[in-house]
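K.L.:
My questions concern the predicted model and sequence given below.
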Amino acid sequence: MAGPSYLVNILDSNHVSAPKGSVPSTTLALTYLDLPWFPSAPMQSLFFYEFPHPISHFMQTTLPTLTQSLSLTLQHFFPLAAKLICPPPPLKPFILYSDGDSVPLIVAEFTGADVDHLTANYPRDFKLLHPFVPELPPSTMSSDGILVMPIMAVKVTVFPNTGVCIGMAHNHVAADGSAFMHFMRSWSSVCKSKGDSTFLDEESRRPFYNRDAFGDPDGCNEEALKCYWHWISSWRENLAGPTKEISSVDKVRATFVLTRAQITKLKQWLTTQCKNSSNDSEEVKISTFVVTCSIMWICMIKSQENDIQVSTNGDDDDDDDTFYYLLFAVDCRNRIGFSLPVTYFGNCLAPGIIRAKKSELMGAKGIVTAGKAIAKKVKEMESGALKEAEKGPSNLEEMFRSGHHVAISGSPKFRVYDMDFGWGRPLKIEFIHIDDGGSLSLIESKNESGGMEVSLVLSKNQMDAFTSNLAESLKAF
């Protein structure tokens, strides 16, 4: 798919560190919830803002404030400027911060594509947004076999007299979505206040790094280390680290908005359907998350099945008893078994995995089947997140082997549209790490409280089918 022509001109390349001497050399241990993320490609996010000023104004006035505020924020979120130290077996990996460690910051000018097109909801070539994503610096290997990996990179792209895009890439081993968005909210607040970071001195606002609360339930650390040692042993031939192959298939990216009114109707309908069809005495709670995931999962399955039917001329010999899986991450902060505050910085996620037969999901009551299963899993995770975290690796292995899975990325709890650097609320948020086509990103609606935005990347044919399936499903409620 031929995209519009555009030009990217690099204006500045720098490294930003915390104020000199503000953070002592620090070593942070990695927990059994950090280690499984080593094989993952970097997390990539884009924040688009309106910025009706010329390049000269940005370079002379805005960039110094943006850079200074990043430096002050890194004083509190120093692991993002640190390095991942990855020794060979039987040693353990860790995060090492040394005074002067920094984050690469690239500033670029973009001309060509219209910002309105870049931030639109309708389907666009999925590669259109790739120029705004920073690349992490290459990893290095010491003579004694220790791998050193950078953690974060920043790229700021200016659209003359129109807008600004802040592109972020970070290694998931160091921070999950909640921790990373805590950093982004803090950075934007410091920037908006022209360098006032005193609020981060408050205990309730600054990141929490103590790993003591994790312990080692049922040998989780040992199992996670085995996975890490296998990864590091097989990784050494490729110093590029985990990367994502760019598919040659013509894929498109689109965002779908569920309004508060639509979600309210869906919740009412699904609640009634679950009560009428349930053999269980236990009532399930149908939340906004549940209805959004339910309808999107079913529409995605149908779009993929439609593509299979077309490509095989209707000869789909896939068994109706085949299990299809949905994966979502549950934040374990402040949950039973995890005595960690919401400001804990690191990974604190347990995998919520649902499976159901293809025949049930593709049937007339597919959304009901999905909704009940998701609601039950959400309730289980309220008190059983620790157990799910412990058995997560084996459950994930089963899911990935199936070849039929959809993962949910993001959360409305991130409040991404509250991140104001002083230029107003974001025009659009995009998560580029969903480009493999097996994930949905889910965040709160920009335009109304109670609404949801769901973004995904599919082939053109699948996206057409998804759009049609979603429109048809919403008409039924």
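P.N.:
On my side now, so go ahead. Everything numeric here is computed off the predicted structure, so don't read it as measured data.

K.L.:
When you work out contacts or count neighbours from here on, use the C-alpha atoms and nothing else.
P.N.:
Will do.

K.L.:
From residue 259, how far off is residue 391?
P.N.:
Distance, residue 391 to residue 259, by Cα to Cα, to the nearest Å: 36 Å.

K.L.:
Then residue 363?
P.N.:
Distance from residue 363 to residue 259, by Cα to Cα: 26 Å.

K.L.:
ditto for residue 456
P.N.:
Distance, residue 456 to residue 259, by Cα to Cα: 18 Å.

K.L.:
Same drill for the two, tell me which one is more crowded.
P.N.:
residue 456 (27 against 16; other Cα atoms under 10 Å).

K.L.:
And what about that one, helix, strand or coil?
P.N.:
strand (DSSP: H, G, I helix; E, B strand; the rest coil).

K.L.:
Tell me who's in contact with it.
P.N.:
By Cα atoms under 8 Å, 6 or more residues apart in numbering, residue 456 lies in contact with 253-255, 434-435, 437, 439-441.

K.L.:
same thing with residue 4?
P.N.:
Residues counted as contacts of residue 4 (Cα under 8 Å, 6+ apart) are 112-113.

K.L.:
and the comparison structure, right after this:
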Amino acid sequence: MAFPCLRILDTTTVTPSGPALPQSSIPLTFYDVWWLGFPPVQRVFFYRLAPDADLPRLLSNLKGSLSTALRAFFPLAGNVRLTPGAASARHDIFYAPGDGVPFTVAEYEYDGADLASHEPRQVADIAQLAPRLPGGGALLAVQATVLRQRRGLALGVTLQHAACDGAGSTNFLHTWAATCAGAEPPAPPVIDRALIGDHQGLYDHYAKNMISSKELESVVKLPTDQLMATFTLSGDQLQSIKDAVAGQAVRRGQQPPRCSSLVAALGFIWCCHFRAKARSAVKAGGFGAETTHFSLAVDHRRWSKPPVPATYLGNCIGPAICTAQELALAGASSLLTACAVIAAGIEKAVAAPEWGTLMERIKEVAPTGVLSVAGSPRFLVYSLDFGFGRPVKVEIVSVARTGAVAVAECGAMGTGLEMGISLPPAGMKAFQRGASPMPSRAYRPINASKRSKSLICRRTSIHRRMVPTPTRMLNNHLIFFFENNMLTVKCTTTRLESSSEYQYLCITLIYLDKCSVKIGQA
């Protein structure tokens, strides 16, 4: 296999279309400023091209539509700087006529594994497809890379997070894509930073207590052998996780947490990631910590008083930092803990955000490692059609450096979520071994016949009184009956919606279509 080779063919500056826009200075808010120390967000969109695709015309259309989109999103063509003459260390986004976004056209010679695959791939092979931000405080850069061996195009977009959050950046991408495809673009952005009040003086507090480069080293790191892979959770799998969590809560006598599909997915990934980290560290002779931290962004637009418009271009998110201590346990016990902690963290971040101690809290948990989240299924990145089809794969390449989990709607399936994970080889292998939704240990299958699709389980607390009358249909999904003192359960669907004890008993059936299961009495 030849060594991957990226050739830069052309780099131009794309400016906003139409008459020159006036010079503008847009102040950063307290939501924006603490992102200044973090690396930019890098996304790569992989597209398949038709054999007769006109590449010169396609690239020209991308540039022209980018220019049109930048007219509405002109701050992204500017630069972040220290505000001249400010009494304290204030930053703003400064736009002057002639400012623009670097647009690079490249060609990638690569004959290895498909870069748009879900399987583990070398981060170094993908990272070249995302452009670097030029110096001087640039906020946005774009790179269109032709993948000739696979008749594809990789569209890399790099954005400084201090300019806007994921909702703002993907609104820009949807506007650009719709303009290029000749479709109706979304509503234009709202750029007025005066919508964000700062009655507590949070900007100055954050600016004085930003994470230093030394502290950031524990969060932002990239081993040379780092891998990237994507794991998908279907709608049925997400439902099974929710059911396992609810069933475990009932067994503990607890109120089940508010477990949305996103909370279920994040709770499951957190458990798998923690156990993978533990296995790798134990093999290396370390890992004594039992406490683990998780952070996800909460959009405060709708919760602000007054509410901030959904199309606001800027940051309006804050982290929900969650801490757990029981994730090393197998099965539904750790799932319940993770999902309950995440759900409670979101509720707290919405109802009573602790803005005044946010930086201190981040510095407190950063040295021990925090699994964070990048992206959201709400951004609909797989619907970004520039006129040559939807992307076959979307990667947030920057998670390889930050250690975050990249979250998106599932591009291959109609329902479900996909999670991008980046780990060293040993950690990736450990994660893959654990990344299969399993019921609690009491329900784990101990023998299986692939030929007959039958599954044998034992559970000491099964008694005849727990079983419905013979041949009774439960919710048109399960048929229970005794035969030769053996309970037989037949499943006629891949999704169980009942919250009964029988569903929890048969949670392992979620993944098996039209199978029979026999559970022996103790």
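P.N.:
The structure has been received and is ready for your questions. All values reported here derive from a predicted model rather than from experimental measurement.

K.L.:
Mind checking which of the contacts of residue 456 of structure 1 land in strands?
P.N.:
Counting by DSSP state E, the contacts of residue 456 of structure 1 place 253-255, 439-441 in strands.

K.L.:
neighbour-wise, which of those leads?
P.N.:
residue 253 leads those on contacts (other Cα under 10 Å) with 26 neighbours.

K.L.:
How much space separates the aligned residue in structure 2 for that one from residue 158 of structure 2?
P.N.:
Structural alignment (TM-score structural alignment) places residue 253 of structure 1 against residue 228 in structure 2. For residue 228 of structure 2, the distance to residue 158 of structure 2 (Cα to Cα) stands at 18 Å.

K.L.:
and if you look at residue 128 of structure 2?
P.N.:
12 Å.

K.L.:
again, but for residue 70 of structure 2
P.N.:
15 Å.

K.L.:
Aligned counterpart of residue 118 of structure 1 in structure 2, please.
P.N.:
Mapped onto structure 2 by TM-score structural alignment, residue 118 of structure 1 lines up with residue 115.

K.L.:
I'd say its match and residue 123 touch.
P.N.:
No: counting by Cα atoms under 8 Å, residue 115 of structure 2 does not reach residue 123; the two are 9.7 Å apart.

K.L.:
So for those two, which residue has more residues nearby?
P.N.:
residue 123 (24 against 21).

K.L.:
my read: that one touches residue 227, true?
P.N.:
Yes: the pair residue 123 of structure 2 / residue 227 is scored as a contact, 5.3 Å apart, by Cα under 8 Å.

K.L.:
joint contacts of the two?
P.N.:
With Cα under 8 Å, 6+ apart, residue 123 of structure 2 and residue 227 have common neighbours residue 400.

K.L.:
re the thing from before, what is the nearest of the ones in strands among the contacts of residue 456 of structure 1 to residue 425 of structure 1?
P.N.:
residue 255 (18.0 Å; Cα to Cα).

K.L.:
That closest one and residue 115 of structure 1: what is the separation?
P.N.:
Relative to residue 115 of structure 1, and taking Cα to Cα, residue 255 of structure 1 is found at 16 Å.

K.L.:
follow-up on the earlier one: which ones are touching the match of residue 253 of structure 1?
P.N.:
Per Cα under 8 Å, 6+ apart, neighbours of residue 228 of structure 2: 119-123, 400, 420-423.

K.L.:
Farthest pair within the residues you listed?
P.N.:
Distances among these were taken as Cα to Cα; the most separated pair is 119 and 400, at 14.9 Å.

K.L.:
Between the two, point out the one with more neighbours.
P.N.:
Taking neighbours as other Cα under 10 Å, residue 119 of structure 2 and residue 400 compare with residue 400 leading, 25 against 13.

K.L.:
What's the match for the more buried one in structure 1?
P.N.:
Taking TM-score structural alignment, the alignment pairs residue 400 of structure 2 with residue 435 from structure 1.

K.L.:
Same question for residue 95 of structure 2.
P.N.:
By TM-score structural alignment, residue 95 of structure 2 lines up with residue 97.

K.L.:
Once you drop chain neighbours, what's closest to its match?
P.N.:
Leaving out its chain neighbours, the residue that sits closest to residue 97 of structure 1 by Cα to Cα, 6 or more residues apart in numbering is residue 82, at 4.5 Å.

K.L.:
what's the matching residue for the one you found over in structure 2?
P.N.:
Per TM-score structural alignment, residue 82 of structure 1 is aligned with residue 78.

K.L.:
Let me see the contact set for that match.
P.N.:
So residue 78 of structure 2 contacts 93-96, 99-100, 138-139 (Cα under 8 Å, 6+ apart).

K.L.:
Likewise for residue 348 of structure 1?
P.N.:
33-34, 176, 331-333.

K.L.:
No more questions from me, cheers.
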